[in-house]
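Chemist: Sharing a model that was predicted from the sequence below.
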Amino acid sequence: MIIDCDTGVDDALALLFAVRHPGLELRAVTCVAGNTDVDGVVRNTLTVLDQAGAPDIPVARGAERPLIEPARPARHVHGQDGMGDLGLPAPARRPVDVDAVTLLRREILGSPRPVTLIPTAPLTNIALLLRTHPEVTRNIERIVFMGGTAGTGNATPVAEFNVWHDPEAAAVLLTAGVSITMYGLDVFTRVVVPGADVQRLRASTEAGARLAGELLAHRPAGPDPDGDDPSGGLGDAGAVCAVADPAGLGTRRLPVEVALAPGPTRGQTIVDRRPRPGEAEIHGGIREQTLVDVGLDVDVDRYVRLYLNTVEG
């Protein structure tokens, strides 16, 4: 698999899991602007891999802004450095000397087995890859992306941050012609690590497990993060759990499109859950929509146990 990320607190949780799960082979990590600027994303990604004791995994710098709009970082969520302002050391490793799209093409086409691509970020790099090198789809088994929602958004009332940050790129993703799973806010917010487990991780003497605890503590799931139960949301890491253990994610194959027009619905993932066509289709024809496996249910306990067992070893 390959992760495309905007590291970010919960992207970091995803990376920690990915490098420690014995059934996952992380071939590369590509970085894009999102939670913080792209240079900060590269730095954060390299730091996490250091802390996790990861092997020499290639990391590449990608797009520094969306296809059309300016970058709009989420530092109010992830801290000024994008990693919860935890004061982590500068990374010892360095990124490769090629850009993200070049690395993605090389690693996908060079893999002896089809690759699962896991974007946990705005989809700018993925859109550029698909438009520049469409031949990569012949060796992509599935794209499991963290993004979108069938219900309430977080960036706007109807749009999730990763899709809202670059809606055009998300629309390009839906033309990929490969199997797509949407791990959206409908399941994203539900996978929560209990406070006792977070505290145990924070007290660990092993660097990677301790970092997971500090990151989870920065992502409080309850209204009182300093209270008796400082539980933390796994966020993006749940998408990687869904690759490692697909049976824990309940999906429905549904038509999905992205709203691109200016205004309050821009960036919305329109998930058609109706049992039959409506008047708009009857009178105006059927719009071309992509069928996506949309995550609507998740076995929370299963993924929490999976994450903790993997990160703690």
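Modeler: Perfect, thanks for sending it. None of the values given here were measured: they were computed from a predicted structure.
Chemist: rest of the way, CA atoms for contacts and neighbours
Modeler: OK.
Chemist: For Arg142, which residues are in contact?
Modeler: 115-117, 178-181 (Cα atoms under 8 Å, 6 or more residues apart in numbering).
Chemist: That one is in what secondary structure piece?
Modeler: Secondary-structure element containing Arg142, defined by DSSP states H and E: strand 140-146.
Chemist: so which of the contacts of Arg142 would you say is closest to Thr149?
Modeler: Set against Thr149, the nearest of these by Cα to Cα is Thr181 (12.0 Å).
Chemist: Helix, strand or coil: sort out that closest one for me.
Modeler: When classified by DSSP: H, G, I helix; E, B strand; the rest coil, Thr181 comes out as strand.
Chemist: any idea how far Phe145 is from it?
Modeler: 6 Å (Cα to Cα, to the nearest Å).
Chemist: where along the stretch 1-150 of the chain do the strands fall?
Modeler: Using DSSP state E, counting those that start in this stretch, the strands of the stretch 1-150 of the chain run over 2-5, 28-31, 59-61, 115-119, 140-146.
Chemist: Could you do the stretch 201-313 of the chain as well?
Modeler: 232-233, 249-258, 269-271, 290-298.
Chemist: Single out the most deeply packed of those.
Modeler: Greatest average neighbour count among the strands of the stretch 201-313 of the chain goes to strand 232-233 (a mean of 24), per mean count of other Cα atoms under 10 Å.
Chemist: In addition, the following structure is provided for comparison:
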Amino acid sequence: MPTPIIIDCDPGHDDAIAILLALAHPEQLDLRGITTVGGNQILDKITDNALKVLSFVNADIPVAKGAEGPLFGKLVTGAEAHGESGMDGPLLPASKFRPVQQGAVEFMLDIIRSSEEKITLVPMAPLTNIALLITAYPEIKERIEQISLMGGGIAYGNVTSTAEFNIYVDPEAARIVFESGIPITMSGLDVTNRAAIYDEEIAQLKERGPVSNMVGELLDFYSIYGKKMGYSGSALHDPCAVAWLLHPELFQSRELYVTVETEGKLTRGMTVADQRTNPAAPANVKVLVDVDREAFLRLIFDALAKLDGELLPSTGGN
């Protein structure tokens, strides 16, 4: 039986790839819905991006708009990396879908309450929606199987020397989630920077079908910022949170106690991991620290090839 999931996202180039990875594996992942939150760009733009990706592959998955910004303060976007639209690169057709009327919190609540199985949450954005859900309805935590999130890092940050973007945008929300007691697997920078794709591999994508080519165009743009920051490859951050659900054997992990710094002048948004031999608190997070990059990329390429085949009229679909 496939694992029922809700993806919470802010597309975002790597968010789009993560959504496609999930859609390509319906036998393992039952994508019940997608929620959006202000992050890589403002809410309206990233919601439209999510709908365009779904439209491109004819996937009628309900999408609910969530929080426009963090619990406190103003939204900091990732426009420098993701562009004016939040997903610059390919010129995708206008979406044929629209978001549902419900807000993200009520949407998630209804899915979780009505499901016979516990739901797995897959946030790959600031954790505002998830924090609002479990704060307003704390009893719902018992109906959440686990959280597989992209965010944080126990060694370094990217927005600052200590903070990763998703956590930095709303550290108060992140702290609520990390201290919720829900089982968490964290795909932070420690692993996602190892899950990189390089120019020659991006070029191979663009020699394949329509979905692969679209992703190649996404990565062409996304790689510009990485090179500006000194990286030779483009880290596929968000797909790690989905890939771990599909093939956990591809990853190495550590069980650690992790919380989030919300006040420090130099460390606000830092995911603080107690790595001592005798930690002060029991582990609450499975922290992914390494990945078999070649096997991970094969998983991505195979997923896109599957979606390519489903879009080719000559194949008659699957």
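Modeler: Now that the structure is in, tell me what you want to look at. Here the structure is a predicted model, which is why all the values come from computation and not from measurement.
Chemist: Which position in structure 2 pairs with Ala239 of structure 1?
Modeler: When structure 2 is aligned by TM-score structural alignment, Ala239 of structure 1 is paired with Ala241.
Chemist: quick one: contacts for that match?
Modeler: Ala241 of structure 2 makes contact with 18, 122, 124, 148-150, 186-187 under the criterion Cα under 8 Å, 6+ apart.
Chemist: now swap in Ala18 of structure 2 and tell me
Modeler: Taking Cα under 8 Å, 6+ apart as the test, what Ala18 of structure 2 contacts is 238-242.
Chemist: let's see it at 7 Å
Modeler: Counting by Cα atoms under 7 Å, 6 or more residues apart in numbering, Ala18 of structure 2 touches 238-239, 242.
Chemist: most surrounded residue in these?
Modeler: Counting neighbours by other Cα atoms under 10 Å, Asp238 leads the contacts of Ala18 of structure 2 with 29 neighbours.
Chemist: still on that earlier bit, tell me which of the contacts of Ala18 of structure 2 persist in structure 1.
Modeler: For those, the contacts that are reproduced in structure 1, applying both residues aligned by TM-score structural alignment, their matches' Cα atoms under 7 Å, are 238-239, 242.
Chemist: Now, the residues you listed that are in helices?
Modeler: Members of the kept ones among the contacts of Ala18 of structure 2 lying in helices (criterion: DSSP state H): 239, 242.
Chemist: Adding distance to Asn213 of structure 2, write the kept ones among the contacts of Ala18 of structure 2 out as a markdown table.
Modeler: Shown next, in a markdown table, are those (distance: Cα to Cα, whole Å):
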| residue | distance to Asn213 of structure 2 |
| --- | --- |
| Asp238 | 19 |
| Pro239 | 17 |
| Val242 | 21 |
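Chemist: Look up the average distance of the strand holding Arg142 of structure 1 to its aligned counterpart in structure 2.
Modeler: In the superposition with structure 2, the average deviation recorded for strand 140-146 of structure 1 is 0.7 Å (mean Cα distance after the TM-score superposition for structure 1).
Chemist: Where does that strand end up in structure 2?
Modeler: The alignment of strand 140-146 of structure 1 onto structure 2 (TM-score structural alignment) spans residues 144-150.
Chemist: what distance separates the matching stretch from the middle of the whole chain?
Modeler: 11 Å (Cα atoms, centre = their mean, to the nearest Å).
Chemist: Sweet, I'm off.
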